[in-house]
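Asks: Here you go, sequence then predicted model.
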Amino acid sequence: MKISLLTLFIACGVGMSFSACVEPVCENQVLREISSPDGKKIATLFSRNCGATTSHVQVVKIRRSGTNFSGENPTTYIFTMRGEHKVDIRWLAGDQLQITRPQYADDIFHEVNVWDGSKISYAPK
């Protein structure tokens, strides 16, 4: 069976488009990472970019010390904000994280107040 070059290009193009729709390729760039004062947890602020058709998202997540960073699981995010705003993180105590973010909340679409016993507070700029 002889397949034309055009048929092959069309099939590959459709295959690549389908795979991009099923699982988008996202890039995570760590902007800041700090350990809690007791050394048990790590807070990470990162920028997530999933391509030209979506906005950049700034994300904060906390993980236990000794575990590797991964930005691939949205259920672990404690804060998400669309766009490239000025966001900062700092530990106030071993179980208290403060996230400083813009005062207006139009681009904020996820804020968690407690994560695994740690209290999270938000300080608008």
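Replies: Noted; the coordinates are in hand.

Asks: all contacts plus neighbour counts: C-alpha atoms, from now on.
Replies: Fine.

Asks: hey, where'd the strands end up in this protein?
Replies: Assigned by DSSP state E, the chain shows strands spanning 27-35, 41-49, 57-64, 77-82, 88-93, 96-101, 108-111, 114-115, 118-124.

Asks: and the spatially closest residue to residue 48 that is not a sequence neighbour, what does it touch?
Replies: Closest residue to residue 48 in three dimensions, ignoring its sequence neighbours and counting by C-alpha to C-alpha, 6 or more residues apart in numbering: residue 28, at 4.6 Å. Contact criterion C-alpha atoms under 8 Å, 6 or more residues apart in numbering gives 46-49, 71 as the residues in contact with residue 28.

Asks: another one to put next to it:
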Amino acid sequence: MKTRIKPFAMATSGFIFLLIAGCYPIHDESNCEDEVLSSKKSLDGENRATLTLRSCGSTTPASKIIRLQKIDPENTNNQGHGERIYITTAEGDLPFHWEGNLLRIEAPETGQHIFLSKGKWGNTDIAYFR
């Protein structure tokens, strides 16, 4: 018995894939640009938090990404890299600051425009407030 895939099912699944791939703010596409908005060293000078604005074209909303990384004293140009700990497509500022080993981010921890929010990174605690 032959099995036929209905054209509608194929078209629907293809559309859903394109919708997810095109709207997901952390995909790594060659047409994306990251602009460093701010970067702050932890008080002990061992870690850096960096806020970047990621733009991937007019069909995808821009996203703000906060990354954490260990500071490598031998590499002075390592700003903007590191592990992603917070991603949002929400409008507005995204202030953050260090309090000892605690990184405080002035943003909601969950919500419609939040795609990632970690509460811990290594020995660094992460707190969200409004």
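Replies: Good, I have the coordinates. These numbers were taken from a predicted model, which means no experiment stands behind them.

Asks: ok, back up a step: quick check: the aligned residue for the residue nearest to residue 48 of structure 1 in structure 2?
Replies: Matched by TM-score structural alignment, residue 28 of structure 1 corresponds to residue 34 in structure 2.

Asks: Compile the strands of structure 1 into a markdown table and extend it with columns for distance to residue 21 of structure 1.
Replies: Output for the strands of structure 1, formatted as a markdown table (distance: least, C-alpha to C-alpha, whole Å):
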| stretch | distance to residue 21 of structure 1 |
| --- | --- |
| strand 27-35 | 16 |
| strand 41-49 | 15 |
| strand 57-64 | 19 |
| strand 77-82 | 21 |
| strand 88-93 | 32 |
| strand 96-101 | 32 |
| strand 108-111 | 23 |
| strand 114-115 | 32 |
| strand 118-124 | 34 |
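
Asks: So for residue 15 of structure 1, which of the ones you listed sits nearest?
Replies: Using C-alpha to C-alpha as the measure, strand 27-35 is the one of these that comes nearest residue 15 of structure 1, at 21.6 Å.

Asks: The equivalent of residue 126 of structure 2 over in structure 1: what's it in contact with?
Replies: When the two structures are superposed using TM-score structural alignment, residue 126 of structure 2 falls opposite residue 120 in structure 1. Under the criterion of C-alpha under 8 Å, 6+ apart, the neighbours of residue 120 of structure 1 are 96-99, 112-114.
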